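> Here is a sequence together with a model predicted from it:
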Amino acid sequence: MSFPLLPIIIGSASAVIGAAGLTSGTIGAKKLKEANERVEKSRLDYEKERKTLETIDKKTLYSLKKLGKLKLETIQDFELFALAFEQIKNRPSFETKTEELPHIPKVPLKKVEKLQVASTEILGTALAAGGSGALIGFAAYGGIMSLGVASTGTAIGSLSGAAATKATLAALGGGSIAAGGGGIALGQLVLGVAVAAPIIAISGGFALYKGQDYEKKSHEIQNEVKDVLKLIAIAVEYLKELRSYTNDMYSEIDKLRCVYLDEVEQLRKLVDKNANYNNYTIEEKELVDINIKLVAILYKLTTQDLLQPSNNKEEQQKLLKAEIEETLETSKKVYNQLTTDIKY
């Protein structure tokens, strides 16, 4: 018995099966293409925001480095006052005069002098090493030198010489900011592991591999990137705020320092001519008062911390907004009062 239609039927069935396979392959290729496009868009979104974060990170580091250097140089300048003031016979109490300033705690002159000595060594060490870690650390945690405690349990402010330098650098994290991290060195230090780690970790995760469920994996990457972009937005806003306060602090210290350098030079000339406070005119006594108050407010500014370190590396360091704003406001009031009193 012959089956004349069998070849036709078999041929038709093969064509149908072949067409189904081709359609299935086309759908698979389309899904893979869509998955790759989804991953690539996520990667581009991430790279764009990552660059924004790296840019603000570098700008903030630069601002902190400038502030740290200015703080240390300003503290070094306290020596000019100390040399002149200590030559004055029958001089007023430095501590008593500082109490006349609003919101400025009484500052012992010896504390100012110890800070001045330590700052010289810190700045020298930082510049000799060619690194900026100590400068950045001092900008952010300026009060560590006067209020900090060394690993031995001794107050850093009570140490001197190499011991003060070593203790301060140790308190500032060894005097260096960790390198690497894909360009967010500062971010790693202040944002905490919970924010910084996912931002860094995801950078190597934009790939689909043979054997994976491409569609499922691409959606996972897309969702992970969305979460990371939220973290980046938090990080960018935080660093922008930190940089803004850093620049405000720099401007205020620089302004007061210019006035101080002029006034302390006038004091030096006065002391060279007459070192007896009892023989000073009212204007000359006011000059002494002005110098004391300038040193006191500059001491307050240069030891004002910007950040409060956290013992938990997972947590973001607290930006001390209220404290910084109060110090800046006090400084502005003192500046306005003193510039009114100054007789040019």
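Everything's here; your move.
> Every contact and neighbour count from this point should use C-alpha atoms.
Will do.
> who touches stretch 82-96?
Stretch 82-96 has contacts (C-alpha atoms under 8 Å, 6 or more residues apart in numbering) with 106-109, 113, 267-268, 271, 275-278, 292.
> Recalculate using a threshold of 7 Å.
Contacts to stretch 82-96, defined as C-alpha atoms under 7 Å, 6 or more residues apart in numbering, come from residues Lys106, Val107, Pro108, Leu109, Leu267, Arg268, Val271, Ala275, Asn276, Tyr277, Asn278, Ile292.
> ok, now stretch 278-297?
Outside stretch 278-297, the residues that reach it (C-alpha under 7 Å, 6+ apart) are Phe78, Asn90, Phe94, Lys97, Thr98, Val107, Tyr260, Glu263, Val264, Leu267, Ser331, Leu338.
> Mind listing what's buried along the helix or strand harbouring the last one?
Leu338 is located in helix 321-341, with elements delineated by DSSP states H and E. Judged by neighbour count using 16 or more other C-alpha atoms under 10 Å, the buried positions of helix 321-341 are Ile324, Thr327, Leu328, Thr330, Ser331, Lys332, Val334, Tyr335, Leu338.
> Not counting its neighbours along the chain, what's nearest the second one?
Nearest residue to Thr327, sequence neighbours excluded (C-alpha to C-alpha, 6 or more residues apart in numbering): Leu301, at 6.8 Å.
> this is the other structure I want to compare:
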Amino acid sequence: MGIFEGITHSEEIQELLDDAQSQYDSAKGRLDTQKKNTTKSLEKLGKEKVHAWSKDMNKFLDSFGSFNNVQMVCKIDENYNFLGKNETPNELMVNMRNASYNAGEIIKAGALSVGTGALVGIATYGGVAMFANASTGTAIATLKGVVKKNATLAWLGGGSIASGGMGMAGGTVVLGGVVVGAIAVAGGLIAGAKGKAKLAEARRVHAEAESAVSQMNVVITGMQGIENVSNNYRDFISKLSGLFTPYLKEMDNIASKYQRGSDGKVDFNDLSEMEQKTLHLSWLLAQLYYHILSAPLLNEQGEIEPSSRQLLQKAQQEYVQLTGQATELENEKKKINDLLVDAQKTFSKASQSYYKKKQTTSNKLIDIGKNRIDLWEKTFSPFMDSLSNFEDISVSNTYPYSVTDIPIEFIFESSDSVLSYIKRLRTSGIDALGNTGFVEVALFGGEDFLGELSQLDNDNNAVNSVHRHNMSLWFTGELDPTISDNTPFGEVSDYYISTVKQTVDGISGRENLAQASAVNQEVKDLSNKIGRAVSDFDATIKKIGIIEKTLKKYNKIQAKFLKKIEEIRAEHQTANETVKYDLLSEAEKRVFEMSFVMAKIQYTILASCILTQSNGGDVDDADIVIDTANSAYRSLMRDSFKKAGDDDIETINVMWKENADRAMVVGFATAAICIAVMIAQLIAGNLIGLVGIAGVLIAFPIFFYFKNLSQNKLFMWRCIRIAVAILVVGAAEIIRLVV
């Protein structure tokens, strides 16, 4: 081609060189951009590690250092080459301390003072350079020294030659197996070939450019890999910090609960199970933090450390496991907290219910005591007044329906003492008896208590001079505290309640699940016992109500006998003189005898106690007395129903008149029903309804022809007529329906 080659091929040469330049510039631009991105990512990771060492790890060392005798275990998977996996706990702690101190020095000096290269070094080679002995300036100098010795770090973080870095001419810099400095040669060839290159030279330069572009793509890919690994590590460190930080505060909270020893530290053995678990988990998190902060991303050749991705993957697995442990720990804490909150609520509700019910019961007992004093008067004053009109009363105590073996003479004497004191009390004012006195009467009948008072002079201290049951004093708060605290009502005492309260209050914050469960169960047991005690309080008031109701029933029956006795007095008394008992007929004497039986029933019911040993009383005889009284009276009614002798006619008429009168009312009602049925059937055109007239005649209680019948026979006769009337009318209705 000769001398015309340059002219003939100039256009092709120019195209080759322009294309080489374009490809090279484009690749170099992407290389520079990726370098900046990679450097920026590593710089951020370096700052993240410095912050983690200086803040989180330093805080851990301070908080964890508040405890001694901690059983530390190094938890490392032997299949992965974690930095420091062969280090003892003490060696780990020393390295953590040095790295944290040096990181703190960097923070004080300012991150910019160490340069981007040093931060990149921290990012890529972990905390190795930071584990040197801690002293001012050592960390910074060491890090800068690492940068100077490592061409890759100098190239990534050092910048251009003018700024002290190695620039693109760093011939020893190798990334992805490519010598970075060699890439710059291609750029020089392109620049030197312009304007004077021959076609062959242009083709060679173009080939060199393509080779350089290919190498730059390899370097870009390598830096992208470094950036990705860097970003992944930074994200993981941030996530791990979020899990780790709360435990730093929690350790401080735990340490603040305990008194420190002479060495200024808290003994690990003094901690609760949950607190020990918290410290153990904090130590495991610190180890994981240590390993991930120390893990190198690049090897000495500037290539990605093959195990770095595996280490991060393993660290993430460890993170998941520790997160699971943290969740279990938090769930356990929540369960403990829920148990204790439930225990506190249950205790508060139960104890308030107990004391409120006790106070309410005390107030009711005071009112009941006043009412029971009235019952003493209403029950025995009429009886004693009636007997005062007779003399030489002699009643054989062989009557078979008595509820007590107490002689009637003793009942007379005791009742007279009680009534005399009540009369005196009415004069001085009923409130002089005091709240405890009223409760004493309500709970224990008051027969002994009021009888003793009647023997004493009328002074203000008389009530305090006689025996009062502890339970009466307990209800009104007058019992000595040392005795009161241990006085049980049911299975509950003030001491028992206060002991459980101390347990509930004392365990908070220093508990474990077993203790919390035990406390919760103890409170539930107390609550159940209090529930039974509250029921006993209610049962006490209810039982008193039954006593009063039963007593009023027999007072009503006694009133009939007293009315009969008054008729006997009116018949035999002359000139207001007392009536001699011997002058009475046997039937009249039987009225007296029955009245005395009723007096015994009234006395034993009125004087009965209503608390048992289990709920603080001496003995509960109220139920027995009431059952015995009712049983005796039923037997008496049953036996008297069969008798018709003149000796019993008076008592029979007294006891059966009310029943006979009731039968009369039922007879009228039955007759009215028969009339209604008859009218309804006649309106419907059923002449069988006329049978209702027979029912009316049979049921209608016209018994004036039988006025001399005893009341028991009258009752029986009326019941028979009612039954026959119902049978007649009912049979007529059945016949109507069948026909």
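Sure, I can see it. Just so it is clear, the model here is predicted, and its values are computed rather than measured.
> Superposed, what's their TM-score?
Scored against TM-score structural alignment, normalised by the length of structure 1, the superposed chains reach a TM-score of 0.78; 300 aligned residues with a C-alpha RMSD of 2.9 Å.
> Quick one: map the residue nearest to Thr327 of structure 1 onto structure 2.
Counting by TM-score structural alignment, Leu301 of structure 1 corresponds to Ile292 in structure 2.
> same deal with Glu54 of structure 1?
Checking TM-score structural alignment: Glu54 of structure 1 goes with Asp32.
> part of a helix, is that match?
Yes: Asp32 of structure 2 forms part of a helix when assessed by DSSP: H, G, I helix; E, B strand; the rest coil.
> Look at it and say how many residues are nearby.
Applying other C-alpha atoms under 10 Å, we find 14 residues neighbouring Asp32 of structure 2.
> of the contacts of stretch 82-96 of structure 1, buried ones?
Among those, those buried by neighbour count (16+ other C-alpha under 10 Å) are Val107, Leu109, Leu267, Arg268, Val271, Ala275, Tyr277, Ile292.
> Please tell me how far the second one sits from Ala129 of structure 1.
Counting by C-alpha to C-alpha, to the nearest Å, the gap from Leu109 of structure 1 to Ala129 of structure 1 is 30 Å.
> if we can go back for a sec, most widely separated two among the buried residues of helix 321-341 of structure 1?
Ile324 and Leu338 (20.8 Å; C-alpha to C-alpha).
> Between its first and last residues, how far does stretch 105-113 of structure 1 reach?
16 Å.
> quick one: contacts for Ser146 of structure 1?
Leu115, Ile156, Gly157.
> On the three-state scheme, Ser310 of structure 1 is what?
Per three-state DSSP, Ser310 of structure 1 ends up coil.
> count of residues packed around the closest residue to it other than its chain neighbours?
Spatial nearest neighbour of Ser310 of structure 1, excluding adjacent residues (C-alpha to C-alpha, 6+ apart): Gln317 at 5.5 Å. Residues contacting Gln317 of structure 1 under the criterion other C-alpha under 10 Å number 19.
> any idea how far the match of Leu301 of structure 1 lies from Glu5 of structure 2?
64 Å.
> Between these two, which has more neighbouring residues?
Using other C-alpha under 10 Å, the more surrounded residue of Ile292 of structure 2 and Glu5 is Ile292, with 25 against 11.
> any idea how far the more buried one is from Gly126 of structure 2?
8 Å.
> same check, this time on Ser465 of structure 2
89 Å.
> quick one: which of these two has more around it?
Taking neighbours as other C-alpha under 10 Å, Ser465 of structure 2 and Gly126 compare with Gly126 leading, 25 against 11.
> which one in structure 1 is aligned with the more buried one?
Using TM-score structural alignment, the partner of Gly126 of structure 2 in structure 1 is Gly142.
> So that match, which state does it fall into?
Looking at Gly142 of structure 1 with three-state DSSP, the answer is coil.
> For Gly157 of structure 1, see how far away it is.
12 Å.
> Helix or strand for the equivalent of Ile202 of structure 1 over in structure 2, just tell me which one.
In structure 2, the residue paired with Ile202 of structure 1 is Ala186, using TM-score structural alignment. Using DSSP H and E, Ala186 of structure 2 maps to helix 180-193.
> For the helix or strand just after that helix, grab the matching residue range in structure 1.
On the C-terminal side of helix 180-193 of structure 2, the closest following helix or strand by DSSP H and E is helix 199-256. Counting by TM-score structural alignment, helix 199-256 of structure 2 falls onto residues 215-272 of structure 1.
> What is the neighbour count of Asp19 of structure 2?
Asp19 of structure 2: 15 neighbours (other C-alpha under 10 Å).
> Contacts only, for the closest residue to it other than its chain neighbours.
With C-alpha to C-alpha, 6+ apart as the criterion, Asp19 of structure 2 has its nearest non-adjacent residue at 7.5 Å, and that residue is His206. Contacts for His206 of structure 2 were tallied using C-alpha under 7 Å, 6+ apart; they are Leu16, Leu17, Ala20.
> Among the buried residues of helix 321-341 of structure 1, which one lies nearest to Ser310 of structure 1?
Ile324 (17.9 Å).
> mind listing what the match of Ile202 of structure 1 touches?
The contact partners of Ala186 of structure 2, by C-alpha under 7 Å, 6+ apart, come to Glu208, Ala209, Ala212.
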